[in-house]
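Asks: No sequence on hand, only this structure:
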């Protein structure tokens, strides 16, 4: 099943929850979506508070989709219109094949306003409060300082493709947001990284895995890639935070 067909089935299954709106953000909305590699990042606004019954229906819905290969990458947060104002509030979310609660961050909110894709119902501009520049900047600094910087010290994480990819592209996107006040795609982030001093061979590794189908990395390269990334990213985050905190 291809992406559009999966989204159509998801929206059909979601009818029982009577969504006011369903939006896509991230790569799916921003024009850099790579089928089978990119996540499908969605927001569903329901017409009433999220009850225990709604949680059960959400779990059932996503479990029914499990047979579809792309469904493992479909992540969706669920909330009611009266729960949209607080960016710190944690919302019912299906992601990584289980239920959790997590906030809809200022970055996600900005994406929705800037280029969110309406899959059903009302638009982000109709329902979602705008994000102030100061709020966006403060979140980006906090995310780099409190999440990504401590993670750099955990060497085992940086043997994984996803940590390499997201860690470096998120840093580049954070830098541009703080420097210029705008959001960029992962493709743009990969173009920015060499100018920011990132190891070129690691950036090229990310690019190949995102847009081509290279052979699996060797153990030697996996180790070296992690060391190069951590050696670069730690001081780079420290400098960014010092500049913009």
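Replies: That came in fine, so what should we check first? This is a predicted model, so every value here is computed, not measured.
Asks: C-alpha from now on. contacts and neighbour counts both.
Replies: Fine.
Asks: Could you look up the SS state of residue 102?
Replies: strand (DSSP: H, G, I helix; E, B strand; the rest coil).
Asks: what's the closest non-adjacent residue to it?
Replies: Nearest residue to residue 102, sequence neighbours excluded (C-alpha to C-alpha, 6 or more residues apart in numbering): residue 90, at 4.3 Å.
Asks: what does residue 70 give?
Replies: Leaving out its chain neighbours, the residue that sits closest to residue 70 by C-alpha to C-alpha, 6+ apart is residue 36, at 6.3 Å.
Asks: That neighbour - that's part of a strand, no?
Replies: No - using three-state DSSP, the assignment for residue 36 is coil, not a strand.
Asks: Correct me if wrong: it contacts residue 68.
Replies: No - using C-alpha atoms under 8 Å, residue 36 makes no contact with residue 68, being 11.3 Å away.
Asks: More neighbours: which of those two?
Replies: Taking neighbours as other C-alpha atoms under 10 Å, residue 36 and residue 68 compare with residue 36 leading, 15 against 11.
Asks: how close does the residue located most distally from the centre of the chain get to residue 226?
Replies: What lies farthest from the middle of the chain is residue 220; by C-alpha atoms, centre = their mean that is 29.1 Å. Separation of residue 220 from residue 226 (C-alpha to C-alpha, to the nearest Å): 10 Å.
Asks: now residue 11
Replies: Residue 11 is 39 Å from residue 226, where distance means C-alpha to C-alpha.
Asks: Next: residue 159.
Replies: Residue 159 sits at a distance of 6 Å from residue 226 (criterion: C-alpha to C-alpha).
Asks: now residue 144
Replies: 18 Å.
Asks: quick revisit: give the contact list for the residue farthest from the centre of the chain.
Replies: By C-alpha atoms under 8 Å, 6 or more residues apart in numbering, the contact list for residue 220 is empty.
Asks: Okay, strands next: where are they in the chain?
Replies: Assigned by DSSP state E, the chain shows strands spanning 19-25, 40-46, 74-79, 90-95, 98-103, 117-121.
Asks: tell me what the first one is packed against?
Replies: Here strand 19-25 is seen to pack against strand 40-46, helix 106-115, strand 117-121 when contacts are counted using 3 or more C-alpha pairs under 8 Å, 6 or more residues apart in numbering; DSSP states H and E.
Asks: In addition, the following structure is provided for comparison:
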């Protein structure tokens, strides 16, 4: 399996940095991973603060992995002991073939506590503080209100499959968290979306590309799919925020 080979090589490359832990979250941990389509979402906890030398070694490691078939899908955020408890702090991250900084959100932290997969070292419960329901719910509402709702204003971006796919599944997952207090997979999100009134033809398009045929849509369908998604998500997000904000 290409995924296991990549993870083994990545962990071997991390070994000189003596990581305290390496965890998987997202689809890889939640049981809905699709090789070659799903991202490999990882969190590494290093034993010491990141120095310029550490930064160079991590950049070199990821550069060397680029020859691996799935390397472009590998995303890893690097935590350090002095910053591991702060959910608002941004951390060094490799994703989309570049280094930048982003936080480990309350959703990711709850995933790690609920079904995180330990690839190396300590369990998440031994290093990460628990995520309170109030913190999780507040983050989910803000994410829908402050990130996703404004993004609907630009029609062009919604011709792109990732915006449609992630926008709809994130909304369904947010609804499940706020309404039922649970985290769900993308597969479960696709099952829930029709119940929430999402356009069935768009949901089926996402399902087909994720689980059957990844071929991209034609231009005409891409435009219609985007408009259907925007027309649904605007009122849906407004209703969710009004109910739980």
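Replies: In hand now; what should we look at? Since we're looking at a predicted model, the values are computed, not measured.
Asks: thinking again about what came up before, just confirm the residue nearest to residue 102 of structure 1 contacts residue 101, I think it does.
Replies: Yes - assessed by C-alpha under 8 Å, residue 90 of structure 1 is found in contact with residue 101 at 5.2 Å.
Asks: what comes into contact with stretch 222-238 of structure 2?
Replies: With C-alpha under 8 Å, 6+ apart as the contact definition, stretch 222-238 of structure 2 has outside contacts at 144-145, 149, 152, 155, 158-161, 164, 168, 171, 197-199, 202.
Asks: swap that for stretch 146-155 of structure 1, sorry
Replies: Residues contacting stretch 146-155 of structure 1 (C-alpha under 8 Å, 6+ apart): 157, 158, 167, 226, 227, 230, 233, 234, 237, 238.
Asks: let's see 10 Å
Replies: Residues from elsewhere that reach stretch 146-155 of structure 1, judged by C-alpha atoms under 10 Å, 6 or more residues apart in numbering: 141-145, 157-158, 163, 167-168, 170-171, 223, 226-227, 229-238, 241.
Asks: now stretch 8-17 of structure 2
Replies: 2, 4, 6-7, 19, 22, 44, 46-48, 54, 57-58, 60-62, 64-65, 68, 71, 74, 119-120.
Asks: Going through these, which ones are buried?
Replies: The neighbour-count test (16 or more other C-alpha atoms under 10 Å) marks 6-7, 19, 22, 44, 46, 57-58, 61-62, 65, 71, 74, 119 as buried among those.
Asks: Just give me the closest of the residues you listed to residue 206 of structure 2.
Replies: Taking C-alpha to C-alpha as the measure, residue 206 of structure 2 lies nearest residue 74 of those, at 21.5 Å.
Asks: Could you check how far the nearest residue to the closest one once chain neighbours are set aside is from residue 215 of structure 2?
Replies: Spatial nearest neighbour of residue 74 of structure 2, chain neighbours left out: residue 40 (4.6 Å); criterion: C-alpha to C-alpha, 6+ apart. Using C-alpha to C-alpha, we find residue 40 of structure 2 at a distance of 21 Å from residue 215 of structure 2.
Asks: residue contacts, the most centrally placed residue in structure 2?
Replies: Most central in structure 2 under C-alpha atoms, centre = their mean is residue 26, positioned 5.7 Å from the mean C-alpha point. Contact analysis of residue 26 of structure 2 by C-alpha under 10 Å, 6+ apart lists 32-33, 38-42, 107-108, 111-112, 115-117, 184-186.
Asks: Just tell me the aligned range of stretch 199-209 of structure 2 in structure 1.
Replies: Mapped onto structure 1 using TM-score structural alignment, stretch 199-209 of structure 2 spans residues 199-209.
Asks: Would you mind measuring from residue 6 of structure 2 to residue 156 of structure 2?
Replies: Taking C-alpha to C-alpha as the measure, residue 6 of structure 2 falls 35 Å from residue 156 of structure 2.
Asks: for structure 2, longest helix please?
Replies: Assignment by DSSP state H gives helix 219-244 as the longest helix of structure 2.
Asks: average offset between it and structure 1?
Replies: Average distance, helix 219-244 of structure 2 versus aligned residues of structure 1 after superposition (mean C-alpha distance after the TM-score superposition for structure 1): 0.5 Å.
Asks: More neighbours: which of residue 159 and residue 226 of structure 1?
Replies: More neighbours surround residue 226 than the other of residue 159 of structure 1 and residue 226, with 22 against 19 (other C-alpha under 10 Å).
Asks: Can you flag the buried ones in the contacts of stretch 222-238 of structure 2?
Replies: With burial judged by 16+ other C-alpha under 10 Å, the buried subset of the contacts of stretch 222-238 of structure 2 is 144-145, 149, 152, 158-161, 164, 168, 171, 198-199, 202.
Asks: and which of those residues is nearest residue 208 of structure 2?
Replies: Using C-alpha to C-alpha, residue 202 comes nearest to residue 208 of structure 2 of these, at 9.9 Å.
Asks: my guess is the closest one meets residue 168, correct?
Replies: Yes - shown here, residue 202 of structure 2 and residue 168 form a contact pair, counting by C-alpha atoms under 10 Å, at 9.3 Å.
Asks: Find residues that contact each of these two.
Replies: The contact sets of residue 202 of structure 2 and residue 168 overlap at 193, 229 (C-alpha under 10 Å, 6+ apart).
Asks: Generate a PyMOL selection restricted to the buried entries among the contacts of residue 26 of structure 2.
Replies: Applying 16+ other C-alpha under 10 Å to the contacts of residue 26 of structure 2, the buried members can be selected in PyMOL as follows:
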select buried, resi 33+38+39+40+41+42+107+108+111+112+115+116+117+184+185+186
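Asks: if we can go back for a sec, how near is the residue nearest to residue 102 of structure 1 to residue 55 of structure 1?
Replies: Applying C-alpha to C-alpha, the value for residue 90 of structure 1 to residue 55 of structure 1 is 14 Å.
Asks: and what of residue 143 of structure 1?
Replies: Distance, residue 143 of structure 1 to residue 55 of structure 1, using C-alpha to C-alpha: 28 Å.
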